[in-house]
Structures are given as structure tokens and as C-alpha cells.
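# okay, predicted coordinates and the sequence, questions at the end:
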Amino acid sequence: MRAAIFRNGKIVVDTLPEPKPRAGQVLVKSLACGICGSDLHARQHAHRMVEMTKHFPGRKPMDLSRDVVFGHEFCCEILDYGANTARKLKPGTKVCSLPALLTPEGPQGIGYSNDNIGAYAERMLLSVPLLLEVPNGLKAEHAALTEPLAVGVHAVARANIGGNEVPLVIGCGPVGLAVIAALRIKGVHPIVASDYSPARRALAERMGADIVVDPARTEAFAAWAERAAMSALEKAARPSLRAMLPALRPALIFECFGIPGLLQQLFEGAPRDARIVVVGVCMETDRSEPMLAILKELSVQYVLGYTANEFAHSLRLIAEGEVDAASLVTATVGIDGVAQAFADLANPGAHTKIIVEPWR
């Protein structure tokens, strides 16, 4: 079968042996797979991923001298089952799954593994217990957005929102847009979002942002402060010592870029008592001044992934039209176009989500 393979630091097209399902597994055809920002980072910083994996006993790091097939945001079609496996869904059924295989040694990731092929290949293996049937005739390229939406849903859930916060979303790529959608669904307003790209700012509005900011023209925290002003009753209810501080509602900041230096910028610009939720995955060593966070009593929450329930909930949100998945897809490519798609995604103004269709 054909696949787009991460080999010697580059994305190349080659053939691989056909995977064979074991007991509890299903062979699937990859219908659609989103190119994740983590895939772009992984190609550039794969050695850092390997180094970090060594801090987690039981996780098997990638061997960068061997082939890796990325692809963990996918929708697939069932082809066949392994021996002694209950056939709970018919061949031809469209499915999504958490990007993991259940093995006797424990769960193993799909997409950043030498052994478990990701969805940039024509076919791959999934674990039957993790399968979710795609409902409502949902298109495969839209169902494939379940995974990135679940990241945003999880980030908002982990933020422990009380109801009085005014959120600020920094970065309106796929993850930031997922956070905005999750905030809107939760009923948190006003939502302030910041991004340099006009196209992504437009998508932020479509996903539910109330205020969008071009940081090249307007400082994000200044725009946030305008919308976070307390009412007269809120001002009057403050303790006397708090009355000396700016009369602003609590700040809830979602960092969705994942680039070095941004956390320090947030420490500098955030108001006192702000909560920062780090959703973007920075794979490089970063530097920040803890004293700033200490003096302002900032809270920093790092988040990763999602739960199985959040993943299933995200699929339902897309299928029921609660999230406009179609607006996020800006291009589709076959296996031969993956390398160029990686290059194209370096320009955030041109694309938001490129979907790989390996069958093309």
C-alpha cells in the first residue's frame, strides 16, 4: 500500500506492507486525515519528542532511523476484522477512533510510532473497542475534525470555568478555533480572540468569537480589558483591598500558538489573578520569568488531548451541526500532496486545515 512517510526528516511517498489485523483489531481504509500542527512540529522537532518520551516509563519513543507514518485526526472505512473478533459494525461503515491501539502491553499511540501506522497511509489498524460509528451521513473530511475539536473541548473543561470569566484566545488556528467553539457551546461570553491572519480571524467569528483582534494593530489585552470591565454592582461588591485593583472581571487566557516566548508575553500582559490554559504544544525549550507570575499570582494550567467521552461528544457536535466543520477545511490532497501541504501550512494566512485523502 502507498503512504506518506516521515523518513530522514522529510515526507516521502513510498509503499509499505499491508497491515494485518489481529484479534480485537480491524483493518480500515483511511478516508480522510487532518494535518495537525503537532505533525508540523514533529517533522521539525522529532528529536525533542523522542527525548521527552523517555521521561514517561512505558512509552516507546520513535526510532528516527526507521519509517514513521503520521496521521492521528482520521475517519476511516471498515474493511475486515482480525480472527476471533466480534464484528459489531459491518464492512463499509465509516468510523472514527481515538488514535490508539489497545495491546497486551497497554495502549499505544497511532501516528507517532514506528509500529502503528497513522492515517497518511491507504490502510491502517484500529482497536474494535475504540470505534465510533460516524452518524448522520457525516462526510469523512468533517468527521476527521473530531480529534482537534476534542482538544478544544478538553481544554475548556479543564479550565474549570466559574461563569464570570472573560476568555481571551491567543491564536486562531485549528486548536484555537476549537477552543472558541467549545466556549460558545458552554455559553461563555464575551469571547475575545487574537490572530494575525485575516482569514483565521474571520473563522474565529464564525466559530463564535464576539471580538476578534489583529495584534499588529490592537494589543490583545487592551481589547480584552474593554470587554472585561465590571458592572457598577460588581465594583461595589469588591472587598476594600481589591478596590485598589483595576475593576476587571477574571481573565481566562487560552494560549493556542505553541511557540517559544509566548508564555513570557502572557506573563507580562496578563492582569493580576489571571488563569492561563496552555493548549498549544511548544516543542522547543522556552524561557519565562517566574517572578512576573508570582507577583501577579497567575495560575498556569497545561492541558493535553481529551477523554474518550469528550472525543465521542465532539463527534456528535459536528454531526449535529453544532460546529461548522466544513468552514475549517481549506484544502484536500492525496498522498502525493502531503509534503507540499506541510510547506503550505507554514503560511497561516493561506490555510486552516488541510485534509489528506489517501485513496485519491
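Now that the structure is in, tell me what you want to look at. In this text, all values refer to a predicted model and were calculated from it rather than measured experimentally.
# from here on, just use CA atoms for contacts and neighbour counts.
Will do.
# and Ile354, what does it touch?
Neighbouring residues of Ile354 by Cα atoms under 8 Å, 6 or more residues apart in numbering: Gly34, Ile35, Val329, Thr330, Ala331, Thr332, Val333, Ala341, Leu345.
# below is an additional structure, to be compared with the one above:
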Amino acid sequence: MRAVLMQDGKLEVGEVDEPTPGPGEVLVDVLAAGICGSDKSCATHGDGFNRASRALMGIDMLDLESPIVFGHEYVARIAAYGPETEQKLPVGTRVVSMPMLLREQPVLIGFAGAEAPGAYAERMVLTEALLIPVPDDLPTDVAALTEPMAVALHSLNRVDTDAGDVPLVLGCGPIGLAVIAILKARGIGPIVAADLSPERREFAKTMGADVVVDPVTDSPYEAWMGAAATDDPALMAPPTAVFGQLPLRPTVGFECTGAPGLLQEMIAGAPAGSRISVAGINLDADTIEPAHG
């Protein structure tokens, strides 16, 4: 079958063997695949990915000596079941899943070789227990956004967002836009968003941002505090240990760029008592100053 192979930072279409589903796995036909920013980062900074994975998991996530088949954002159709499967979903069902194979040595789908290809291939294998059927009324290309939307949802849940919060989203790429969409769906706002790109700022407005800032000309943090200002004690954030009660609603920040230095900038610029969620991937060395928090 055909697959897009990455090695030494280069992508080429080649032929690989069709994968065989093992126990508890299914063979699927890929219908749609998203291109994640981490795919580009992996191609250009593979050593950085491995440094991070060694620190987190004690292993090298990438085998940089062999071709890698990207693709961890996908929609697929069940083609066949492997052994020891329950087969609750009919063959032909469209599915998404967590991009992982639950094997003795777990495999991160989209970061392995041709023996366990990601969605940049015509076919792949998935763990049956992780399958989620796609509703009939949901278009395939929209369903392919499940994984980045899940990243954004996790980012919100990690900081316990509430309807009374005033959020700032730094970076309006796919993850930042997904964060904005979920904030809007939850009725959280006003939402302040900032990005260097005029096009992405327009996308942010479309997704529901209430205040959109060009950080070259205006301070996102001043806009954030302006949006959070309130005279109503019932709406104010809990008193801080050092500054006491501030005339601000609770503030929560989402760093969605991964740009070096921006997390520290957000820590320094955020109002006292803010919560900050980091959704952007930075593979370079970075520095934060906890005294600014």
C-alpha cells in the first residue's frame, strides 16, 4: 500500500506492507487525516521530541534511523477484525480513536514506522477498545478534528474553567481556535485572543473571540485585564494572598503557540491569581521565572 514516509526531515510517497491487526486490533481504511503542527516539528526537531519523551516516559518516542509514517488525527472505516476482538461495530463503520496501540510495548500512532503506520497511509491498525464510532450526521472532514479538539478540551479541563472566567488565548492556530470554540460553547467569556497573523485573528473572531488583539501594536495582557474588570464583588476572583481582592473576574490563560519565551511572558503579564494552561509544544530550552507568578 502507499504511505507518506518521513526520514531525515524529508517526506516521500512510497510502498509499504499492509499492516496485520494483532489481538484486540482492527484493520481500517483511512478516510481523512489532519496535518498537525507536531508532525512538522517532529520532522525538523526529531531529537527534541526524543529528549522530551525520554524525560517523560524513559524512551525515545521516534526511531530516527527508520522511516516514520505520520498521522495521529484521523477518521477511518473498519475493514476487518483481528483475533480476540468483540466486533461490536459492523465492518464499514466510520471511527476515530485515541492514537495509541495498546500493546505490551505501547505504540503512539503517527510516530512509529511502517509496521504500525499512522494515517498518512492507506490502511492502519487500531486498538478495538479505543474506537469511537462517528455519528452518521457528522461529515468525515469534521470528524477528523476530533483529536485536536480533544487536546483543547483537555487544556480547558486541566484549569477547571468556569462560566465566570475571562480567558486569554495566545496563538490562534488549530489548537488555539479549538480552545476558543470550546470556551464559546461553554458560555465562558468575554474571550480575548491574540495572534500575529491577520488571517488567524479573523478566524478567532469567527470561532467566537470577543476581543482580538494584534500583539505587535497592542498588549494582550492589558486587553485581558480590561475585559476582566468588574465593580461587582460577587463576580470578582477570590482574594490573592499578597494583593488581596482585585477588581477583576477570575482570569485563565491558554498558551497555544509553543514559542520560546511566551510562557514566561504570560506568567509575567497575567493578573495575580490567574491560572495558565500550556497547550503549545516548545521543543527548545526555555526559562520561566516563578517569582513572577
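Nice, I can see it. Just so you know, these numbers come straight off a predicted model, no measurement behind them.
# just to revisit the earlier point, which among the contacts of Ile354 of the first structure count as buried?
Gly34, Ile35, Val329, Thr332, Val333, Ala341, Leu345 (16 or more other Cα atoms under 10 Å).
# what's near enough to touch the first one?
Right, Gly34 of the first structure. Gly71, His72, Glu73, Phe74, Glu141, Ala144, Leu145, Lys353, Ile354, Ile355, Val356.
# out of those residues, which are shared with the second structure?
Mapping the contacts of Gly34 of the first structure onto the second structure (both residues aligned by TM-score structural alignment, their matches' Cα atoms under 8 Å) leaves Gly71, His72, Glu73, Phe74, Ala144, Leu145 still in contact.
# which of the three states applies to the fourth one?
When the structure is split into helix, strand and coil by DSSP: H, G, I helix; E, B strand; the rest coil, Phe74 of the first structure lands in strand.
# before we move on, the earlier item: mind putting the kept ones among the contacts of Gly34 of the first structure into a markdown table with distance to Ile294 of the first structure and neighbour count?
Conversion of these to a markdown table gives the following (distance: Cα to Cα, whole Å; neighbours: other Cα atoms under 10 Å):
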| residue | distance to Ile294 of the first structure | neighbour count |
| --- | --- | --- |
| Gly71 | 39 | 24 |
| His72 | 37 | 27 |
| Glu73 | 38 | 29 |
| Phe74 | 41 | 30 |
| Ala144 | 41 | 29 |
| Leu145 | 38 | 28 |
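# dump the residue contacts of the aligned partner of Asp195 of the second structure in the first structure.
Taking TM-score structural alignment, Asp195 of the second structure has Asp195 as its aligned residue in the first structure. Neighbour list for Asp195 of the first structure: Ile170, Gly171, Cys172, Arg201, Val212, Val213, Asp214, Pro215 [criterion: Cα under 8 Å, 6+ apart].
# roughly how far apart are the second one and Ser97 of the first structure?
Gly171 of the first structure sits 27 Å away from Ser97 of the first structure when distances are taken as Cα to Cα, to the nearest Å.
# show me which of those two is the more surrounded one.
Ser97 (27 against 23; other Cα atoms under 10 Å).
# for Met40 of the first structure, grab the count of nearby residues.
Check again: residue 40 of the first structure is Leu, not Met. 16.
# what does the one 5 residues further on give?
The local packing count at His45 of the first structure equals 16, with neighbours defined by other Cα under 10 Å.
# can you check Leu170 of the second structure too?
Around Leu170 of the second structure there are 27 residues (other Cα under 10 Å).
# where does the residue nearest to Cys282 of the first structure when sequence neighbours are not counted land in three-state SS?
Using Cα to Cα, 6 or more residues apart in numbering and skipping residues adjacent in sequence, the residue nearest Cys282 of the first structure is Gly258, 4.2 Å away. Assigned state for Gly258 of the first structure: coil (three-state reduction, three-state DSSP).
# wait, Gly258 of the first structure sits on Asp286?
No: judged on Cα atoms under 8 Å, Gly258 of the first structure makes no contact with Asp286 at a distance of 10.2 Å.
# over in the first structure, tell me which residue corresponds to Pro167 of the second structure.
Using TM-score structural alignment, Pro167 of the second structure lines up with Pro167 in the first structure.
# can you give me the strands in the stretch 151-293 of the second structure?
166-170, 192-194, 211-213, 251-255, 275-278 (DSSP state E, counting those that start in this stretch).
# among those strands, which is nearest Ala79 of the second structure?
With Cα to Cα, the closest approach to Ala79 of the second structure among these belongs to strand 275-278: 37.4 Å.
# superposed on the first structure, what's the mean shift for the closest one?
In the superposition with the first structure, the average deviation recorded for strand 275-278 of the second structure is 1.2 Å (mean Cα distance after the TM-score superposition for the first structure).
# any idea how far that strand is from the chain center?
14 Å (Cα atoms, centre = their mean, to the nearest Å).
# same question for stretch 201-218 of the first structure.
19 Å.
# quickly find the element holding Pro148 of the second structure.
Under the criterion DSSP states H and E, the helix or strand holding Pro148 of the second structure is helix 146-158.
# what's that helix aligned against in the first structure?
The aligned range for helix 146-158 of the second structure is 146-158, by TM-score structural alignment.
# please point out which parts of the matching stretch sit buried.
Applying 16+ other Cα under 10 Å to stretch 146-158 of the first structure flags Thr146, Glu147, Pro148, Leu149, Ala150, Val151, Gly152, Val153, His154, Ala155, Val156, Ala157 as buried.
# quickly note the distance from the residue lying closest to the second one once chain neighbours are set aside to Ile185 of the first structure.
What that stands for is Glu147 of the first structure. Nearest non-adjacent residue to Glu147 of the first structure, counting by Cα to Cα, 6+ apart: Glu73, 5.4 Å away. Remark: distance between Glu73 of the first structure and Ile185 of the first structure (Cα to Cα) = 22 Å.
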